[in-house]
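In: Got a sequence here, can you model it:
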Amino acid sequence: MLEKLPDVIGHALQGVRAGLDNIVFNALGMREGMATIAVTSMAFVDHAPIPARYTADGEGVSPPLQWTDLPAGTAALVLIVEDADSPTPNPLVHAIVVGLPPESGSLAEAAIPSPDNDGAGLHVGRNSALQAMWLPPDPPPGHGEHRYAFQVFALSESPEFSDTPGREEVFEALRASAIASGLLIGTCERPDGSIKIEESAPAAGPLAAG
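Out: Sure thing, here's the model as predicted:
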């Protein structure tokens, strides 16, 4: 993780982004015509800013999510949240949750553990900070808008995941048994210091590239 990047580095890295093509939703290469899951949130609409409450500039808890249109034969669900615009070769993983029951239909606010919150007892995998919790959006200043991909996958079986599965383990399980997928994009942007001086806003939390 790149932490506390100065504005000049954020500007210099503006052209360096993992890219939407590399998020699991697109990299998985699911065939055309496969069922699509509708993923929404009561906190923000698709391609709109994520409220500060759910980022490193606020309480840093995970946002509420809902999903519908699961296909028949869904045995379990997986949630992966990635930053498509992180200045890294692959998107930064902000959350992994596996083993969600099909009948759940939603995740409540703060359901995923975070630094000051125990969560709702979910089976949580490792984020890019190697922690089994929600990693709040915290893009570097001056790097521009970051797109956070909330991806929900339906599986035809319930794989036996490790205690804290990482992206590769989950990707292989999805490759083997994913039958539908859905995507919700939320955005977050931290202006550079020169803009923040004019805003007289409260000081932001620790800065991290993601």
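
In: C-alpha from now on. contacts and neighbour counts both.
Out: Fine.

In: how close does the residue positioned nearest the centre of the chain sit to Gly10?
Out: With distances taken as CA atoms, centre = their mean, the residue of the chain nearest its centroid is Val81 (2.0 Å). Relative to Gly10, Val81 is positioned 22 Å away (criterion: CA to CA, to the nearest Å).

In: thinking again about what came up before, if I've got this straight, the residue nearest to the centre of the chain is in a strand?
Out: Yes. Using DSSP: H, G, I helix; E, B strand; the rest coil, the secondary structure at Val81 is a strand.

In: if I pick it, what's in contact with it?
Out: For Val81, the contact set (CA atoms under 8 Å, 6 or more residues apart in numbering) comprises 93-96, 148-151.

In: mind giving me TSV with these and columns for secondary structure and neighbour count?
Out: Converted to TSV, those look like this (DSSP: H, G, I helix; E, B strand; the rest coil; neighbours: other CA atoms under 10 Å):
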residue	secondary structure	neighbour count
Val93	strand	26
His94	strand	26
Ala95	strand	27
Ile96	strand	27
Tyr148	strand	29
Ala149	strand	27
Phe150	strand	25
Gln151	strand	21
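
In: contact partners of the lengthiest helix in the chain?
Out: Selection of the longest helix in the chain by residue count, based on DSSP state H, yields helix 167-177. Residues outside helix 167-177 that contact it (CA under 8 Å, 6+ apart): 24, 28, 93, 96, 126, 153, 155-157, 159, 161.

In: From these, keep the buried residues only.
Out: Among these, the ones that count as buried by 16 or more other CA atoms under 10 Å are 24, 93, 96, 126, 153, 155-157, 159.

In: how about this one, so we can line them up?
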Amino acid sequence: MAILHYFEFLLGRLLYPIRGHDSRQIIHCPAFKDLAQPNMTLEATDIGPSGSKLPLSCTCKAEDGRGALPKLCWTAPNSREEVKEYVLLCEDLDPPIPFIVFHHGLLWAIPASTNKAEPKDIAPGEHAKISRQTVAGWRFVPNVRGTPYVGAGAPLGHGKHRYVFTIIALSESLKFQAPETASKKEIKRAMEGKVIGWAQWTGVFEKPWPH
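Out: The predicted model follows:
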């Protein structure tokens, strides 16, 4: 097992320069062209200010091996338009693959009356693989593990990764003919002309050497 850890570490060091794909994050897609600056607040008060280290319970080093969503809360946007729906996204900006950001969670159809997200909200519903709905009734786009959310999991040796959580307020609800198959690309396109607010909070994680 130790040999695998050394191999992962050496590969991580080799690929260390490949990181910092900030220009690929969602706020740089066309849907945000008229709202370049955030006009909301997003906080993870149990952890600290943006840029804080994620606790192990929110990472791949959690007891369940998956990691929990940090408890997040947000304010409504400073906008004349009424919020109809929220979208919540978590992106890893530093994966060791050129020009790629990984989404760890992409949740949409979050009611306008909602101002927080907790792990219980994003647990997969009874028929989540088909409906792509959480127990709270929110929709999700599956991550690489096919789940609504998976915690931080930077490769050993690749240094610190930034996990950027973005809350997005929309003036219209997203509608798809088949919402259970909506992709990240389709959601980004559907948000165009509807974004009236957004904010970000960043958590940082560097995978520790296994005991």
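
In: Can you calculate the TM-score here?
Out: Superposed pair, TM-score by TM-score structural alignment, normalised by the length of the first structure: 0.80. Supporting alignment: 188 aligned residues with a CA RMSD of 2.3 Å.

In: sorry, back to before: so which of the buried ones among the contacts of helix 167-177 of the first structure are in helices?
Out: Of the positions in these, Val24 sit in helices, assigned by DSSP H.

In: Just the closest of the buried ones among the contacts of helix 167-177 of the first structure to Ile50 of the first structure, please.
Out: Nearest to Ile50 of the first structure among these, counting by CA to CA, is Val93 at 16.4 Å.

In: ok, now which ones touch the closest one?
Out: With contacts defined as CA under 8 Å, 6+ apart, Val93 of the first structure is in contact with 80-83, 127-128, 135, 167.

In: mean shift of the longest helix of the first structure relative to the second structure?
Out: Following the fit onto the second structure, the mean deviation recorded for helix 167-177 of the first structure is 1.5 Å by mean CA distance after the TM-score superposition for the first structure.

In: Where does that helix end up in the second structure?
Out: Here helix 167-177 of the first structure aligns to the second structure at residues 184-194, judged by TM-score structural alignment.

In: Distance from the chain centre to the matching stretch, please.
Out: 16 Å (CA atoms, centre = their mean, to the nearest Å).

In: which SS state does Ser194 of the first structure fall under?
Out: At Ser194 of the first structure the chain is in helix, as set by three-state DSSP.

In: Can you tell me how far it is from Pro141 of the first structure?
Out: Following CA to CA, the distance that separates Ser194 of the first structure from Pro141 of the first structure is 10 Å.

In: residues touching Asn143 of the second structure, list them.
Out: For Asn143 of the second structure, the contact set (CA under 8 Å, 6+ apart) comprises 103-106, 149-150.

In: What sits closest to the residue nearest to the centre of the first structure if chain neighbours are left out?
Out: What sits nearest to Val81 of the first structure in space, not counting adjacent residues and going by CA to CA, 6 or more residues apart in numbering, is Phe150, at 4.6 Å.

In: can you tell me which residue in the second structure aligns to the one you found?
Out: In the second structure, Phe150 of the first structure lands on Phe165 (TM-score structural alignment).

In: for the second structure, what spans make up the strands?
Out: Using DSSP state E, the strands found in the second structure span residues 42-43, 52-53, 72-74, 85-92, 102-111, 116-117, 139-140, 161-170, 195-205.

In: Show me what the helix ranked longest in the second structure is in contact with.
Out: The single longest helix within the second structure, with elements called by DSSP H, is helix 2-14. By CA under 8 Å, 6+ apart, the residues outside helix 2-14 of the second structure that reach it are 96, 155-159, 210.

In: start to end distance for stretch 171-185 of the first structure?
Out: Stretch 171-185 of the first structure: ends 19 Å apart by CA to CA.

In: An error on my part: the question was meant for stretch 172-184 of the first structure.
Out: Terminal residues of stretch 172-184 of the first structure are spaced 22 Å apart (CA to CA).

In: Give me the buried positions along that stretch.
Out: So for stretch 172-184 of the first structure, counting by 16+ other CA under 10 Å, buried means 173-174, 177-184.

In: Any figure for the gap between Val124 of the first structure and Asn22 of the first structure?
Out: Taking CA to CA, one finds Val124 of the first structure at 22 Å from Asn22 of the first structure.

In: and if you look at Pro91 of the first structure?
Out: 7 Å.

In: With neighbour numbers in mind, choose between these two.
Out: Comparing Pro91 of the first structure with Asn22 by other CA atoms under 10 Å, the one with more neighbours is Pro91, at 25 against 15.

In: Give the aligned equivalent of the more buried one in the second structure.
Out: Aligned by TM-score structural alignment, Pro91 of the first structure pairs with Val101 of the second structure.

In: so what's Ile168 of the second structure up against?
Out: Neighbour list for Ile168 of the second structure: 86-88, 195-199 [criterion: CA under 8 Å, 6+ apart].
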